[in-house]
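1. model the following, please.
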Amino acid sequence: MAAGNRSEAAQGLTLVAPPFAYALLVLGAPLLTLLAYSFFKDGYLTIIYEFTLENYLAVWSDPIFHKIMLRSLGVAALVTVVTVALAFPVAYFLSFVVSSERKPLWLFLITIPFWTSYLIRVFLWKVILGYNGVVNSGLKSLGIIEQPLTFILYNVNSMVMTLAHAYAPFAILPIFIALEKIDRSLLEAGRDLGENRMMTFWRVTLPLAMPGVIAASLIVFIPTIGDYVTPALIGGGKIPMIANMIQAQMLDIDNRPLGSAIAVTAMIIVAALSLLFLFVNRRFLKVRQ
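-> Just a heads-up that it's a prediction; the model follows:
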């Protein structure tokens, strides 16, 4: 019996080893390289391979980094709130209103935005919100405005709108999965005990769906902080986020050690906040169906 278990374990290890090695190479090697660079010195058109903490001291003492990091966290938090608030009703509709036969079709429709490049979708939002874009042209043709609106582009609001649209499918799916796992008899029991639909949703549905909401929040929050394209195009370069700062150090200034230190510091901050978020919501993660 023990020999059979060892044989199965060996077979499983053989199957897992190639993708694990590939993931380690593709994901781990760049991160280790970035970490190593952050401890080197920047020389003129070269890198001095000497251990130093100067890059991290420069990052933590830089008020510009503080300002941009706080802005990135604020924008990411706002995008997360808006995205999850928009995604939850859609997921609820799919789970409780759409028939079982039509759910695959609706899920298929939700994935349609992924058929086009993320960059193309950002450019389309720029066209929609632009000075002579769809919104301004439509309002002018209806006689609502005489001059194009200039406040709907190149600001935080336009960035939040674009990012919320881009990450909405990522938020809908985990919330939908959590709602699908809810035992419908619990909802019927709540109504049998005299609760109306609103209170049943608040006391039963929402707590049981919170693991999906938490997952959706992290799925949206973490990549939004590192988004580079939307601040550059929709923000017009006027509202740089931490990814734009890293890009400037890596490419424009060609200071890869300092850029690496900024990237590592940002990853540590995001990881710490994500763990804190999970710790605060640990009681929701312990929900049993």
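
2. C-alpha from now on. contacts and neighbour counts both.
-> Will do.

3. and residue 47, that one's in a helix?
-> No - Residue 47 is assigned strand when assessed by DSSP: H, G, I helix; E, B strand; the rest coil, not a helix.

4. can you tell me how far the nearest residue to it once chain neighbours are set aside sits from residue 34?
-> Closest residue to residue 47 apart from its sequence neighbours, by CA to CA, 6 or more residues apart in numbering: residue 41 at 5.9 Å. According to CA to CA, to the nearest Å, residue 41 stands 13 Å off from residue 34.

5. correct me if wrong: the residue nearest to residue 47 contacts residue 50.
-> Yes - between residue 41 and residue 50 there is a contact under CA atoms under 8 Å: 6.3 Å.

6. so for those two, which sits in the more crowded spot?
-> residue 41 (20 against 10; other CA atoms under 10 Å).

7. list the contacts for the residue nearest to residue 47?
-> 47, 48, 49, 50, 51, 52, 54, 55, 257 (CA atoms under 8 Å, 6 or more residues apart in numbering).

8. could you also give me the structure for this next sequence, so I can compare it with the first?
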Amino acid sequence: MADTRRIPGGRRFGLILSAVPALWLLAFFVVPLGILVAWSFQPPGIVPGLRRVVTLESYRITLSAESYWRVLARTGVIALTVAVVAVALAYPIAYTLAFAARRRRNLVLTLALLPFLTSYLLRIYAWRLLLGTKGVFNEVLQAIGLTHEPLGFFLYSRTAVALVLIYVWVPWAALPIFLRLEQMDRSLVEAADDLGANPVRAFLRVTLPMSLPGIFAAFFFVMIPTLGDFATASAVGGASGQMLGNIIQQYLNSLSYPGGAVLSVLLLVTALIAMVIGAKLSGIRDVGDVRV
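-> This is a model prediction of the structure:
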């Protein structure tokens, strides 16, 4: 890389290039985040605009309501379930992409990315057609005699929310695992084979431990955005499948910004804690001695 100190005006040009993303981050992340936090310290209720008043009353009222904590717990359980299942389903995809022949790799990659050619909302509503009382799942179950009437728990439930979110996030979860497997030293697998390890033992002793940072990265890559999801829960969740994002949306629709801001800060803190844990786990450099 050329040294900018040897180029006339190079250092100034480098500073300008660095300033552009910094200003973008300041304008579209730091400032909105500051406004959000400021709203959380406003008096509860409908507030026409920010006032020079700082109070913890909105925090006291919002955080003392058990219903919000139940929704937060439900949100956490859904996000945790989605992350675990999505990573479990994404691992075979990532493994195939990393170790398969190029022709098969291109086929798997095409199939994984095919859903993204359609709108996210369109895919959600397609799942409503599948999960509804007259949807494909219920029709098949009745046709083969497993049920005599439509099952209502498929749609407008936590199960529906988790199922759709898993479908959405599996391709994304495969990416960090694939990148980790691509960087893995293949000679370790060959050494395990030379030492007499069968494919299953070589996978459990070599490939899986070496891919743990990618697994942890994929887990939190899925879990953190899922914590703030509200579109999926609105479309297929119903009353029992509401997540914290839906409650925040209700506050915003009713112009009760302080309460929504408090819940947003709570959700942000939860996501930050998960992000810190994920950064530490996915940043593992030494996964221990590889034993065959």
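
9. before we move on, the earlier item: what residue of the second structure matches up with the residue nearest to residue 47 of the first structure?
-> For residue 41 of the first structure, the aligned residue in the second structure is residue 43 (criterion: TM-score structural alignment).

10. for that match, helix, strand, or coil?
-> Secondary structure state of residue 43 of the second structure, per three-state DSSP, is coil.

11. residue 72 of the first structure against residue 239, yeah?
-> No - the pair residue 72 of the first structure / residue 239 is not scored as a contact, 9.4 Å apart, by CA under 8 Å.

12. of the two, which one has the most company?
-> Of the pair residue 72 of the first structure and residue 239, residue 72 is the one with more neighbours under other CA under 10 Å, namely 22 against 18.

13. show me what the helix or strand that contains that one packs onto, helices and strands only.
-> Here residue 72 of the first structure, judged by DSSP states H and E, is contained in helix 63-96. Identification of packing neighbours for helix 63-96 of the first structure by 3 or more CA pairs under 8 Å, 6 or more residues apart in numbering; DSSP states H and E yields helix 103-110, helix 156-180, helix 206-225, helix 242-247.

14. make it 6 Å
-> Applying 3 or more CA pairs under 6 Å, 6 or more residues apart in numbering; DSSP states H and E, one finds that helix 63-96 of the first structure makes contact with helix 156-180, helix 206-225.

15. in it, what counts as buried?
-> Going by neighbour count (16 or more other CA atoms under 10 Å), the buried part of helix 63-96 of the first structure is 65, 68-69, 71-73, 75-88, 90-92, 94-95.

16. and stretch 221-236 of the second structure, how far from the chain's centre?
-> 8 Å (CA atoms, centre = their mean, to the nearest Å).

17. in the first structure, what residues pair with stretch 153-170 of the second structure?
-> Going by TM-score structural alignment: stretch 153-170 of the second structure matches residues 151-168.

18. got it, and stretch 114-134 of the second structure?
-> Under TM-score structural alignment, the match for stretch 114-134 of the second structure is residues 112-132.

19. for residue 237 of the second structure, which non-adjacent residue is closest in space?
-> residue 156 (4.1 Å).

20. quick one: contacts for that neighbour?
-> 236, 237, 238 (CA atoms under 6 Å, 6 or more residues apart in numbering).

21. which residue packs closest to the equivalent of residue 243 of the first structure over in the second structure, ignoring adjacent ones?
-> By TM-score structural alignment, residue 243 of the first structure lines up with residue 245 in the second structure. Excluding the flanking residues, the one nearest residue 245 of the second structure by CA to CA, 6+ apart is residue 230, at 4.8 Å.

22. that neighbour and residue 247 of the second structure: what is the separation?
-> In this view, residue 230 of the second structure and residue 247 of the second structure are 9 Å apart by CA to CA.

23. how about residue 159 of the second structure?
-> 19 Å.
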